[in-house]
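J.: fold the following, please.
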Amino acid sequence: MSTTLCCNLFVVVAAPMNSILCCKLFSIRPFHFRNVFSTIAHSQSLVSLFDSSKLNMSEADITRILKLAPQFQNPRALLKVEQFIHSLKKHGCSEVQIAKIMKTMPRLIGRAEGTLEPKLKLLEDFGFVDRNLAKLLTINPSILCNSLNSSLLPKMVFLKEVFQSQDVLVKALLKSPRLLSFSLEKNLKPSFAFWQGWGFCGTGLFSFLRVQPDVLSRTSLTPARVDLIHKIGVDKESKMFKYIVSIVAVSRVETLEAKIENLKYCGLSAEEIWQLFGACPLLLKFSKENVKKKMDFLVNTMELPANYAVKHPGILTVSLEKTTRPRFLVWQKIKSINDFNIAFFTVLLMTEARFVSKIIKGHPESQTLWTIYENAISDASNRTLRTESSTKP
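T.: Have a look, this model is predicted:
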């Protein structure tokens, strides 16, 4: 009797199965023992290996790995798994991160044999060490499926030239790790040339990609996106233009159009909206709910015209609950006590320390103002906690 079959029979006997039923099953379909119970035995071997490696793998995880990578049913393949785990640990990956990588891409274990160490060493040479390397692999383990010399190395060399420094390269790839999944010749190089054609070059291109590295995966702008960029009306030579393009390039047109309609609903004309985005393109990234709350507070509570936001767009970029509302309540109280000639927007732009020392502590009614301010901050924190608890399942 073969060693494998003996092992399988041992598993069956050890398992909580009726012995008579086992005998009947063996007499009818002996090969069933070789196939099915060998899988059980190897599954147990994987369990032992993962336990010794301190990987928190459930039986369901192990079953999935064996299903997607059946080659690990061979006992000799367990050595590959062990080497894979050892290599990742040596390069700074924790047990939790290794388990996540293996569960995400079990096929990677076998494919990485022999080339895993050189690939990890290459990534380290380009600045990915310890925590950064572990984070990159956890986010996108398919990076290790790239061929070392014909794919991974040329991409890393090209991207380092694009981002001009190793530190920026590391930050860019941690922000957009899927860049290493794109073809160098079909995607990355044509995209780089495309953005140069849009007027981005030298330090301008570098700044553009540093803000939004994911645009390097795009080789075109739809007519709707181009139309939005032109309507905002910022000069091409302006640094603001590059920032606007970087946001529009990676945003859904439908989402941007919804934000524009939302501002119209808040009382701004189309011309004022384009002027607002041109002065403060950061607003293109804010949710329409966020902007609507701030505009409602501006118009209904502060009783200011909607176009005040166009003249002072900074009022829409700070936190309503933590900054605008508490400071407005203090400012409003001071105005009711005496003639106060400091504009609210000036108060809003102050640092926290300057606001407290100049506006609150420097006033005769400082105790009253301080109480108003603290209560407003406390109410904001309570509202945040209530919102968070209501959204939890």
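J.: from here on, just use CA atoms for contacts and neighbour counts.
T.: OK.
J.: can you pull out the helices in the stretch 151-300 of the chain?
T.: Remark: helices assigned in the stretch 151-300 of the chain by DSSP state H, counting those that start in this stretch are 153-163, 166-175, 189-197, 202-211, 223-232, 239-250, 253-265, 270-279, 288-296.
J.: what angle do the fifth one and helix 239-250 make?
T.: Looking back up the chat, that one is helix 223-232. Counting by axes from the mean of the first three to the mean of the last three Cα atoms, to 10 degrees, helix 223-232 lies at 150 degrees to helix 239-250.
J.: check the third one too.
T.: Relative orientation of helix 189-197 versus helix 239-250 (the same axes, to 10 degrees): 140 degrees.
J.: check which helices and strands helix 189-197 sits against.
T.: Contact partners of helix 189-197 among helices and strands, from 3 or more Cα pairs under 8 Å, 6 or more residues apart in numbering; DSSP states H and E: none.
J.: distance between it and the chain's centre?
T.: 25 Å (Cα atoms, centre = their mean, to the nearest Å).
J.: show me what that helix is in contact with.
T.: 205, 216, 217, 218, 219, 220 (Cα atoms under 8 Å, 6 or more residues apart in numbering).
J.: how about those in CSV, adding distance to residue 14 and neighbour count?
T.: Putting these into CSV (distance: Cα to Cα, whole Å; neighbours: other Cα atoms under 10 Å) gives the following:
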residue, distance to residue 14, neighbour count
205, 66, 18
216, 57, 23
217, 55, 21
218, 58, 16
219, 61, 16
220, 63, 14
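J.: what residues does the nearest residue to residue 130 once chain neighbours are set aside make contact with?
T.: Excluding the flanking residues, the one nearest residue 130 by Cα to Cα, 6 or more residues apart in numbering is residue 92, at 4.5 Å. Counting by Cα under 8 Å, 6+ apart, residue 92 touches 129, 130, 131, 133, 134.
J.: need the three-state assignment for residue 92.
T.: Of the three states, residue 92 takes coil according to DSSP: H, G, I helix; E, B strand; the rest coil.
J.: dump the contacts of residue 92 to a markdown table, plus neighbour count and distance to residue 40.
T.: Shown next, in a markdown table, are the contacts of residue 92 (neighbours: other Cα atoms under 10 Å; distance: Cα to Cα, whole Å):
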| residue | neighbour count | distance to residue 40 |
| --- | --- | --- |
| 129 | 18 | 38 |
| 130 | 15 | 36 |
| 131 | 12 | 36 |
| 133 | 20 | 35 |
| 134 | 21 | 32 |
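J.: alongside the first, I'd like the structure of this one:
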Amino acid sequence: MISKANALVKLRFLFFPPQDLFLLPRKPVSKTLLFFTTATYSTKSPSQVERAGEEVIGHPKNYIEVLTKWGFSENDIRKISVCRPSLRKADVAHLQSKLNTLSGLGISRTDLVKIINCRPRLLNCRISQSFDEQLKFLVTLFESREELVRAIVRNPSLLTYDAHNRIKPAIAMYEEVGVSKVDLIHMLRTWPTMINRTSFDEEKMEYIRKTGISHDSKMYKYVVTVIGISRQETIRQKVANFEKLGLTEEEIFRLFGRLPLALTLSVDKVQRNMTFILGTLKLPAGVVAQRPYLLYSNLETVLKPRVLVAEKMQEMGLNLRSKGATLLTALKMTEKSYLKAFVECHPEDVANELMEFYRNAKGVKRLAEASKKNILKGFPF
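T.: Below you'll find the model as predicted:
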């Protein structure tokens, strides 16, 4: 236990020099006390101390004081310092100016804190270099400053992409395949990675044609975007996985046309859901082409518990309202609608028993599920 504590102390001093630790107290204190450690002995009145505190915060001496002024918490500053240790040598005036520039776009302080937390490198990027030209281009692209701010909050990297070498070529590719400017702006907000991950060639264009979706369809922009940002190797792998599970090529691409996000599902998720559909529900593989939600639904919290409730109702001799086609409807419903239609419709004592069974069924986790760690990399789009 002692060795672990010593290790933590060493790590603390590794990431934060003594002067940084002095400015980051262990317990939350007011901003005035954060920068005036001798306030206890001061003979000044409270109003004088408050004014003095404001003056110091107004002229920060290091990056910690700058970030504190802008509303970053102690924990925020620690994480940013670990990601960007070069900030300790940053020019305070330039750092302050950079935050002022971002705020001047109309980004609120709350959003600004979120953006920097997820993109700490913005504090090191030279966003002021040719920034006016970049900003003018982006405002023209999104047609209003308000829309641009929404896009930046969604994807802060828009401020760092090279307008001529990155943004314009990507936009040109989508316009060439028939995505309108209105749809393009919508997709830029919905799928920020399309700027730096898009590529089209004859093979990808053939995939789009195989979906059978027309340019006028509302789903066209989604199909084109998902295929555009996906690697060819990934598409081939996922198509092969569906084929192995019993779908024909025609059914697979029809599925992508109905639900483009099916192409983003992991091989593991598709295999587990399809195994359940084929093995437990005894349905043909082609049924997912007409009912894509069977692939997208969570196996542990939606599919399995609701099927188990249907089996429980059969054991209790109840009228199986969730049998056959009705069962497939139950698997598509929201939690509230499902409970109302298939559980709460029974007498109180039966409904309570079914509800308890349903809750227990949802509580049964997949093997080693509790030990899984969700690791977020980059901005949580």
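J.: re earlier: and of the contacts of helix 189-197 of the first structure, the nearest to residue 232 of the first structure?
T.: residue 220 (19.1 Å; Cα to Cα).
J.: tell me the counterpart of the closest one in the second structure.
T.: Residue 220 of the first structure maps onto residue 199 in the second structure, with residues paired by TM-score structural alignment.
J.: how about the contacts made by the spatially closest residue to its match that is not a sequence neighbour?
T.: Take residue 199 of the second structure and drop its neighbours on the chain: the residue closest to it by Cα to Cα, 6+ apart is residue 228, 5.5 Å away. Neighbouring residues of residue 228 of the second structure by Cα under 8 Å, 6+ apart: 194, 197, 198, 199, 200, 204.
J.: quick one: the strands in the first structure?
T.: For the first structure, applying DSSP state E gives no strands.
J.: so the residue nearest to the spatial centre of it versus residue 155 of the first structure, what's the distance?
T.: Nearest to the geometric centre of the first structure sits residue 175, at 6.6 Å (Cα atoms, centre = their mean). For residue 175 of the first structure, the distance to residue 155 of the first structure equals 16 Å [Cα to Cα, to the nearest Å].
J.: what about residue 51 of the first structure, neighbour count?
T.: Residue 51 of the first structure is flanked by 12 other residues according to other Cα atoms under 10 Å.
J.: the second structure: which residue goes with that one?
T.: Residue 51 of the first structure maps onto residue 21 of the second structure when the alignment is built from TM-score structural alignment.
J.: same check on residue 346 of the first structure?
T.: Match for residue 346 of the first structure (TM-score structural alignment): residue 329.
J.: based on its surroundings, how many neighbours for that match?
T.: Residue 329 of the second structure has 13 neighbours, counted by other Cα under 10 Å.
J.: nearest to residue 13 of the first structure among the contacts of helix 189-197 of the first structure?
T.: residue 217 (56.7 Å).
J.: pull the contacting residues for the closest one.
T.: Applying Cα under 8 Å, 6+ apart, the residues near residue 217 of the first structure are 179, 182, 187, 188, 191.
J.: go through those residues and name the one nearest residue 350 of the first structure.
T.: Looking across the contacts of residue 217 of the first structure and measuring by Cα to Cα, the closest to residue 350 of the first structure is residue 179, at 40.0 Å.
J.: looks like that closest one contacts residue 212 (just checking).
T.: No: with contact defined as Cα atoms under 8 Å, residue 179 of the first structure does not count as touching residue 212 (11.8 Å).
J.: which residue, other than its chain neighbours, is closest to the aligned residue in the second structure for residue 322 of the first structure?
T.: Using TM-score structural alignment, the equivalent of residue 322 of the first structure in the second structure is residue 301. Distance criterion Cα to Cα, 6+ apart; nearest residue to residue 301 of the second structure, sequence neighbours excluded, is residue 362 at 5.2 Å.
J.: how near is that neighbour to residue 271 of the second structure?
T.: Residue 362 of the second structure is 20 Å from residue 271 of the second structure, where distance means Cα to Cα.
J.: now do the same for the residue nearest to residue 130 of the first structure: its match in the second structure.
T.: The alignment partner of residue 92 of the first structure in the second structure, by TM-score structural alignment, is residue 71.
J.: distance check, that match against residue 33 of the second structure.
T.: From residue 71 of the second structure to residue 33 of the second structure the distance is 16 Å (Cα to Cα).
J.: could you do residue 209 of the second structure as well?
T.: Distance from residue 209 of the second structure to residue 33 of the second structure, by Cα to Cα: 65 Å.
J.: aligned to residue 122 of the second structure, what sits in the first structure?
T.: Counting by TM-score structural alignment, residue 122 of the second structure lines up with residue 143 in the first structure.
J.: what number of residues lie near that match?
T.: Residues near residue 143 of the first structure, counting by other Cα under 10 Å: 20.
J.: same check, this time on residue 382 of the first structure
T.: By other Cα under 10 Å, neighbour count at residue 382 of the first structure equals 12.
J.: how about residue 5 of the first structure?
T.: Counted by other Cα under 10 Å, the residues lying close to residue 5 of the first structure total 17.
J.: distance of it relative to residue 11 of the first structure?
T.: With Cα to Cα as the criterion, residue 5 of the first structure and residue 11 of the first structure are 10 Å apart.
J.: residues in contact with residue 296 of the first structure?
T.: Contacts of residue 296 of the first structure were listed using Cα under 8 Å, 6+ apart, and they are residue 266.
J.: which residue lines up with it in the second structure?
T.: Checking TM-score structural alignment: residue 296 of the first structure goes with residue 275.
J.: what's stretch 273-284 of the first structure aligned against in the second structure?
T.: Stretch 273-284 of the first structure maps onto residues 252-263 of the second structure, going by TM-score structural alignment.
J.: nearest residue to residue 79 of the second structure other than its sequence neighbours?
T.: Closest to residue 79 of the second structure by Cα to Cα, 6+ apart is residue 117, at 7.8 Å.
J.: ugh, wrong one, residue 178 of the first structure
T.: residue 140 (6.9 Å).
J.: can you pull the contacts of residue 89 of the first structure?
T.: Residue 89 of the first structure makes contacts with 95, 98, as judged by Cα under 8 Å, 6+ apart.
J.: burial count for residue 257 of the first structure?
T.: 11.
J.: just tell me what it corresponds to in the second structure.
T.: So, by TM-score structural alignment, residue 257 of the first structure is matched to residue 236.
J.: against residue 242 of the second structure, how distant is that match?
T.: For residue 236 of the second structure, the distance to residue 242 of the second structure - Cα to Cα - is 10 Å.
J.: also residue 296 of the second structure?
T.: For residue 296 of the second structure, the distance to residue 242 of the second structure - Cα to Cα - is 14 Å.
J.: next: residue 334 of the second structure.
T.: From residue 334 of the second structure across to residue 242 of the second structure, the span is 27 Å (Cα to Cα).
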